[in-house]
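> next comes the sequence, and after it the predicted model I'd like to discuss.
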Amino acid sequence: MSSFFDLPPLPQVPVAGSDNTFPVRRVFCVGRNYAAHAAEMGVEVDREAPFYFTKTPWAICHTGSTIPYPLETENYHYEMEFVVAIGKPAFRVSIDNAMDAVFGYACGLDMTRRDLQLAARAKQRPWDLGKDVEDSAVIAPISPAADFAIADQRIALSVNGEVKQDAHLTDLIWSVPEIIAHLSRFYHLQPGDLIYTGTPAGVGPVVAGDVIEGTIDGLAPVTLTLGAAE
């Protein structure tokens, strides 16, 4: 049998120092993984286990893009994130072995229709309309794991040159190996999966014309420009 129509190919992310690209299979996001961000959102940190939401691969947006202000929101927020790219299968892996699955790391933005997210949260509904937004998983080129060692790197974000978020990777509540080990209990992680590991405090709204830049020491920066609404 043949299909009635063809689907677009999976998004591809550039890899620093390579002509090959990283095809995106799935996008997992960790919620409330910085204590100060949880506090500013008015919620307690769940220290028993991390929790997640997902975005479709077609939410991927390349750094340097200009996108229209998204549909049906009046409160669109930036969230700067450290992104982990999975390059090997991982299923029920231990914390000690979790890093073997890592392909590399990147700067990313988890853009959020905050008004829709909070409305859903208040009604105890899923966050999909607030989080799984077209062009909302912004990502810079991936640096191979061999070229980057997780330590006390600064993670920061500015809007129009003004610093809004400023923290360190050591501020993560759940570390990268802990996240991979935990997530692999619920999913067969595979090459092409991305994990956005959470955002520091300082999230806030952007409007048409704003330019966002996110940085993590040692990684390629991620930038995004907001255009006029459609």
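In hand now; what should we look at? Residues are numbered from 1 along each chain as shown.

> rest of the way, CA atoms for contacts and neighbours
Fine.

> now residue 73: closest residue in space, sequence neighbours ignored.
residue 113 (5.9 Å; CA to CA, 6 or more residues apart in numbering).

> put this next to the previous one:
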Amino acid sequence: MKLLRYGDAGAEKPGMLDADGTLRDLSGVVSDIAGDVLSDEGLAKLRDIDPASLPKVDGNPRLGPCVGNIGKFCCIGLNYSDHAAETGAAIPEHPILFMKANSAIVGPNDMVMKPRGSTHTDWEVELGVVIGKAAKYVSKEDALDYVAGYCVINDVSERHYQSQLTGQWTKGKSCDTFGPTGPWLVTRDEVADPQALAMYLDVNGKRMQTGNTQTMIFTVAEIIEHLSGLFTLQPGDVISTGTPPGVGMGIKPTPVYLEKGDVMELGIDGLGVQRQEVGQDA
């Protein structure tokens, strides 16, 4: 299934895409794509619904983040061997974890706003993992059973804030609008192998990132095992699993960063496409 949320920011309704790509309204069935709806039992109930019985949604409404009421937004850094190489960083021994503030989360096609005075805003296409049930001390062999589904995330980053403002990466990762999520949550039964997904990101129509989740240093299952050994992962928590090469920071000899009016388009096989125009906070 492809589950999504549509409507004005802060007032999104739950929806489902049918086999023809028609948006169907789920608000008569569930209140949101969140919490218990993401459990195996909750998803099974939705799977039993005939999409044709649901009201069609007319027009082309705004898409919100595909998960509502996200608890934790966990991010993994330097998790692609080819991206680590382009940055000159050593391969990490354990998953590098940082958190992105939930206030950064926006819809997949919402505008991305450069912070006031920013000159180093960068792009990062990433595979998002949505947790469906509480996970504590989970083994990697069982880890994928705790996944509700997958989505596209743009882990937008302000590199100066990230590395020069003293402190953790969170400073450069948590600016408002720096977490476009969606367009939809694709349930795990429709993703045969999360370690075999091609991904890309274009800026102004030019291909900047081309990658595949097969080059992850730590797999989705290994990440869940590691994180669930540190704290409980709850339904609706999101893990952004790292980015392949081609970020602006890694361009030689001179890095390239986003400017007002730039357009990013990014996607992952089977998980949909995002598109964001870049604005500038006054």
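Okay, I see it. None of these values were measured; they are calculated from a predicted model.

> TM-score for the pair, please.
Put the two chains on top of each other and the TM-score (TM-score structural alignment, normalised by the length of structure 1) is 0.88; 218 aligned residues with a CA RMSD of 2.0 Å.

> coming back round to it: separation between the aligned partner of the residue nearest to residue 73 of structure 1 in structure 2 and residue 117 of structure 2?
By TM-score structural alignment, residue 113 of structure 1 lines up with residue 158 in structure 2. To residue 117 of structure 2, residue 158 of structure 2 is 11 Å away according to CA to CA, to the nearest Å.

> so which of these two has more stuff around it?
Between residue 158 of structure 2 and residue 117, counting by other CA atoms under 10 Å, residue 158 is the more crowded of the two (26 against 9).

> separation between that one and residue 247 of structure 2?
To residue 247 of structure 2, residue 158 of structure 2 is 12 Å away according to CA to CA.

> any common contacting residues for those two?
Here residue 158 of structure 2 and residue 247 have residue 122 as joint contacts, going by CA atoms under 8 Å, 6 or more residues apart in numbering.

> quick one, what contacts the residue most central in space within structure 2?
Using CA atoms, centre = their mean, the residue of structure 2 that lies closest to the mean C-alpha position is residue 153, 2.4 Å off. Contact partners of residue 153 of structure 2, counting by CA under 8 Å, 6+ apart, are 108, 125, 126, 127, 128, 179, 180, 181, 182, 240.

> closest to residue 257 of structure 2 among the residues you listed?
Residue 257 of structure 2 has its nearest neighbour among the contacts of residue 153 of structure 2 in residue 125, at 14.8 Å by CA to CA.

> does the closest one really touch residue 273, like I thought?
No - judged on CA atoms under 8 Å, residue 125 of structure 2 makes no contact with residue 273 at a distance of 10.5 Å.

> neighbour count winner among the two?
residue 125 (32 against 21).

> aligned to that one, what sits in structure 1?
Using TM-score structural alignment, the partner of residue 125 of structure 2 in structure 1 is residue 80.

> please report how far that match lies from residue 20 of structure 1.
In this view, residue 80 of structure 1 and residue 20 of structure 1 are 26 Å apart by CA to CA.

> pretty sure residue 40 of structure 2 sits against residue 144.
No - using CA under 8 Å, residue 40 of structure 2 makes no contact with residue 144, being 12.0 Å away.

> how many neighbours does the closest residue in space to residue 125 of structure 2 that isn't next to it in sequence have?
Once flanking residues are discounted, residue 125 of structure 2 sits nearest to residue 154: 4.8 Å by CA to CA, 6+ apart. Number of residues near residue 154 of structure 2 (other CA under 10 Å) recorded here: 31.

> residue 154 of structure 2 and residue 180 of structure 2, how far apart?
Residue 154 of structure 2 sits at a distance of 5 Å from residue 180 of structure 2 (criterion: CA to CA).

> ok, the residue nearest to the centre of structure 2 to residue 267 of structure 2 distance?
Distance of residue 153 of structure 2 to residue 267 of structure 2, computed by CA to CA: 9 Å.

> please apply the same query to residue 23 of structure 2.
When residue 23 of structure 2 is compared with residue 267 of structure 2 (using CA to CA), they lie 19 Å apart.

> what about the longest strand in structure 1?
strand 102-110 (DSSP state E).

> any idea whether residue 110 of structure 2 is helix, strand or coil?
coil (DSSP: H, G, I helix; E, B strand; the rest coil).

> show me what it aligns to in structure 1.
Match for residue 110 of structure 2 (TM-score structural alignment): residue 65.

> tell me how many other residues crowd its match.
15.

> OK, contacts around the closest residue to it other than its chain neighbours?
Nearest residue to residue 65 of structure 1, sequence neighbours excluded (CA to CA, 6+ apart): residue 224, at 5.5 Å. Residues near residue 224 of structure 1 by CA under 8 Å, 6+ apart: 63, 64, 65, 66, 67, 138, 211, 212, 213.
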